[in-house]
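A.B. asks: Below is the sequence, then the predicted model.
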Amino acid sequence: MLKDLTIALDMMGGDYGPRSSIPAAVHAVNAHANLSLILCGNEDVISKELESLDSLSHPRLIIRHCSEIVTNACEPAIAVRSKKDSSMRVALDLVKSGEAQACVSSGNTGALFFMAHYVLKMLPGVKRAALISSVPTESQNPVYLLDLGANVHCDAQMLYQFGIMGSIVAGQALGCDNPRVSLLNIGAEDIKGHDDIKQAAQLMQQSPHINYIGYSEGSDIFSGKADVIVCEGFVGNVALKTCEGIAKLIMNKFTAALEKHLLYKCMAFILRPIIKKLYKRVNPDQYNGASLVGLRGIVVKSHGNASAKAFQAAIDEAVKEVERQLPDKIAAIFEKTHSKDTAVNQ
């Protein structure tokens, strides 16, 4: 564990802005004794929210005033060019300067992606950054999905690199040396899928850095068959949001059914520990926080509609990645692959 951690938060992003990010920040510093947070946004708004929680004078909550906001309607290119004093940009600049070790934002995904690319730059050898997050499975461990929307279309080389980065993330998080990596496809047979997926499969099979186990179908995501599932951003984003929607539907239907009959209510009371454990396992809030991997810094994207609890989960994810020194781990592997490719070409 690192002695001191500093994370910059974009307080003005998302659907709820400081209403969810401020309570999350307060809970996060109380949960992590070595954590300081730089709260980037409108100072007056942030101060009022902190005051309502009796935390205005907290020594590890530092306000950094920003005069601009990147809204959900803002075009990414415009955000990069003209929103230099936005809460999102300032938070990223703090990571670049080294004043903060990570950034967390629930703001405009496209703007965050382009701005992070512009400010932090890519790690050497990495073609494109990708969004990665975990979802629960039937097994003890979750599965890590990427890309979740940073890149709508991906060529074979991008998918291959996502496999490497996903393997590093899962290996660090799960504590395993050889995570199982799979490609999401429309079938498990080798003949299925378009050319980019087939070429990516060949690259993964040949790589010493990937334990490739073949294709996965959509129904395999929750099976625990793989530790990492790689896909294009368009497919990944749809898959993730479908998973979250199904989880909410099941829990809502289950809760409604229990409330319809006195006998069911009694059964629910008896089974409450099991129900709470199940709800905790599938609750999307605890899996909030998709990491933008491949950059020269740590950036965690929270859902735009994240609650305070969900936003805190994103902060917790950033803390873990700082402690694991994730960009350094990725850079080391890509340095090896670059050296090998250079030797082959010579």
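C.D. replies: All right, it came through fine. Numbers count the residues shown, from 1 in each chain.
A.B. asks: When you work out contacts or count neighbours from here on, use the C-alpha atoms and nothing else.
C.D. replies: OK.
A.B. asks: List the residues that contact Ser291.
C.D. replies: Ala130, Leu131, Ile132, Ser133, Ile298, Val299, Val300, Lys301 (Cα atoms under 8 Å, 6 or more residues apart in numbering).
A.B. asks: Lys248 contacts Asn283, doesn't it?
C.D. replies: Yes: between Lys248 and Asn283 a contact is recorded at 7.5 Å, counting by Cα atoms under 8 Å.
A.B. asks: this is the other structure I want to compare:
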Amino acid sequence: MPEKVRIALDAMGGDHGPSVVIPGAALAQARHPDTEFLFFGTAREIEAELAPHPKLKGASRVIHTDVAVKMDDKPSQALRQGRWKSSMWLAIDAVKKGEADVAVSAGNTGALMAMAKIHLRTMAGIERPAIAAIWPTLRGESVVLDLGASIGADAQHLIDMAVMGSAMARILLDIDRPTVGLLNIGVEEIKGLDEVREAGQVLRERDLPHLKYAGFVEGDDIGKGTVDVVVTEGFAGNIALKAAEGTARQIAGYLKAAMKETIWTRLGYLLARGAFRKLAAKIDPGRANGGVFLGLNGIVIKSHGGADASGFSAAVDIGYEMVRHALRAKIEQALVPEARVVADRPAAGAAS
């Protein structure tokens, strides 16, 4: 285990750039003094933000670049203009070269995934990476993936995600053998796409040592916390995330409007502000900041683009935990016996 965790930060990423990234790094460093940072971006802006944080400055190195990926750039455009020279690419490159243990960016998600996949490439036995995140539930927290790395999934990809998601759950949720469910339109085995049913059949038959397959789960099971890990393809996962974020904001809006109706409700709100803040933090999965790109030859964390310093520090914390608890090694260990469990077997429902 390394003495220091070296974290590469895309200082220009997100809606606010260095004004959030540097204070966020300072908050994370206060919790994890054994960290060192590499900041990539406009040196003048970074150094100005570092000035009020002498401890952070002493544990940091600034690498200047004039190029930053815009939040509205298409992945192809970001690659053309930012490959080899943007703050986002250089943060990933530091991981590739072994100069950093993890890269964190609040920048354009599509560009970050494209650059990470091209430069770091996927792990042996993994065809496609996935975005995984912590989701607040009635039982506590769950891991949900894929939240939008790619559209569609065959049975092998779903199984790979089950293995990767369970490794993340073992680290962040401290569960020896996490329960895993496949998101479906019903819990009955006859329902759903062939790929989902085939993946479920394989997971049930193999009884993998690092996870406990719990069967199909439906959309409302995510918030219930029915399982520790929810697996779905990126299209459905991204819609589920955005729907949950929108619903959280809708409920918050209803509560805010209700609290302003009379002098008594206003007084009640003032007395219960702390409880409402805790409620807001629990019901919005977007506040559980830090999407992990799983399946790559390197650890990359995506922070929410609009995150404040506290939110960005949470993404840095996740990257720190992934390094300290050897996420990649755990995934590789779990993948060895089941790297190709779907190969050479008939699809679910096919004639034998």
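C.D. replies: Thanks, I have the structure now. All values derive from a computational prediction rather than experimental measurement.
A.B. asks: And the TM-score between them?
C.D. replies: Overlay of the two chains. TM-score (TM-score structural alignment, normalised by the length of the first structure): 0.91; 341 aligned residues with a Cα RMSD of 2.4 Å.
A.B. asks: In strands, which of the contacts of Ser291 of the first structure fall?
C.D. replies: Ala130, Leu131, Ile132, Ser133, Ile298, Val299, Val300, Lys301 (DSSP state E).
A.B. asks: possible to save those residues as TSV with distance to Met1 of the first structure and neighbour count?
C.D. replies: Below are these laid out as TSV (distance: Cα to Cα, whole Å; neighbours: other Cα atoms under 10 Å):
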residue	distance to Met1 of the first structure	neighbour count
Ala130	26	27
Leu131	25	26
Ile132	23	29
Ser133	22	25
Ile298	17	27
Val299	19	31
Val300	19	27
Lys301	23	27
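A.B. asks: show me where the second structure has strands.
C.D. replies: Under DSSP E, the second structure gives strands at 5-10, 35-41, 60-64, 102-105, 130-136, 141-145, 179-183, 212-217, 229-231, 291-294, 299-302.
A.B. asks: Highest mean neighbour count out of these?
C.D. replies: Mean neighbour count (mean count of other Cα atoms under 10 Å) peaks for strand 229-231 among those, with a mean of 31.
A.B. asks: And that strand against the first structure, how far off on average?
C.D. replies: If you overlay the two and look at strand 229-231 of the second structure, the average distance to its match in the first structure is 0.7 Å (mean Cα distance after the TM-score superposition for the first structure).
A.B. asks: what's the answer for stretch 251-259 of the second structure, then?
C.D. replies: Stretch 251-259 of the second structure sits 2.3 Å off on average (mean Cα distance after the TM-score superposition for the first structure).
A.B. asks: Would you mark the buried spots in that stretch?
C.D. replies: Ala252, Met259 (16 or more other Cα atoms under 10 Å).
A.B. asks: likewise stretch 187-204 of the second structure?
C.D. replies: Quick answer for stretch 187-204 of the second structure (16+ other Cα under 10 Å): Gly192, Asp194, Glu195, Val196, Arg197, Glu198, Ala199, Gly200, Gln201, Val202, Leu203.
A.B. asks: Once you drop chain neighbours, what's closest to Asn211 of the first structure?
C.D. replies: Nearest non-adjacent residue to Asn211 of the first structure, counting by Cα to Cα, 6 or more residues apart in numbering: Arg180, 5.3 Å away.
A.B. asks: Helices along the second structure, start to end?
C.D. replies: 18-31, 43-50, 54-58, 75-82, 87-96, 109-120, 155-172, 194-206, 219-224, 234-259, 263-271, 273-283, 309-324, 327-335 (DSSP state H).
A.B. asks: Select, out of these, the one closest to Asn289 of the second structure.
C.D. replies: Comparison of the helices of the second structure against Asn289 of the second structure by Cα to Cα identifies helix 309-324 as nearest, at 5.6 Å.
A.B. asks: contact partners of the closest one?
C.D. replies: With contact meaning Cα under 8 Å, 6+ apart, helix 309-324 of the second structure is reached by 1, 5, 7, 20-28, 101-104, 106, 168, 171-172, 287-292, 299-304.
A.B. asks: switch the cut-off to 6 Å
C.D. replies: For helix 309-324 of the second structure, the external contacting residues (Cα atoms under 6 Å, 6 or more residues apart in numbering) are Val20, Pro23, Gly24, Ala25, Ala28, Asn289, Gly290, Ser303.
A.B. asks: Now render these as TSV, adding distance to Thr265 of the second structure and neighbour count.
C.D. replies: Below are the contacts of helix 309-324 of the second structure laid out as TSV (distance: Cα to Cα, whole Å; neighbours: other Cα under 10 Å):
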residue	distance to Thr265 of the second structure	neighbour count
Val20	35	24
Pro23	36	21
Gly24	35	22
Ala25	39	29
Ala28	37	23
Asn289	31	25
Gly290	35	29
Ser303	36	28
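A.B. asks: which residues touch Ala78 of the second structure?
C.D. replies: Counting by Cα under 6 Å, 6+ apart, Ala78 of the second structure touches Val69, Ala111.
A.B. asks: cool, and Gly17 of the second structure?
C.D. replies: Contacts of Gly17 of the second structure by Cα under 6 Å, 6+ apart are Ala11.
A.B. asks: Roughly how far does it sit from Ala309 of the second structure?
C.D. replies: Using Cα to Cα, to the nearest Å, Gly17 of the second structure is found at 10 Å from Ala309 of the second structure.
A.B. asks: what's the answer for His325 of the second structure, then?
C.D. replies: Counting by Cα to Cα, the gap from His325 of the second structure to Ala309 of the second structure is 24 Å.
A.B. asks: Name the residue in those two with the higher neighbour count.
C.D. replies: Using other Cα atoms under 10 Å as the criterion, His325 of the second structure and Ala309 rank with Ala309 on top: 20 against 15.
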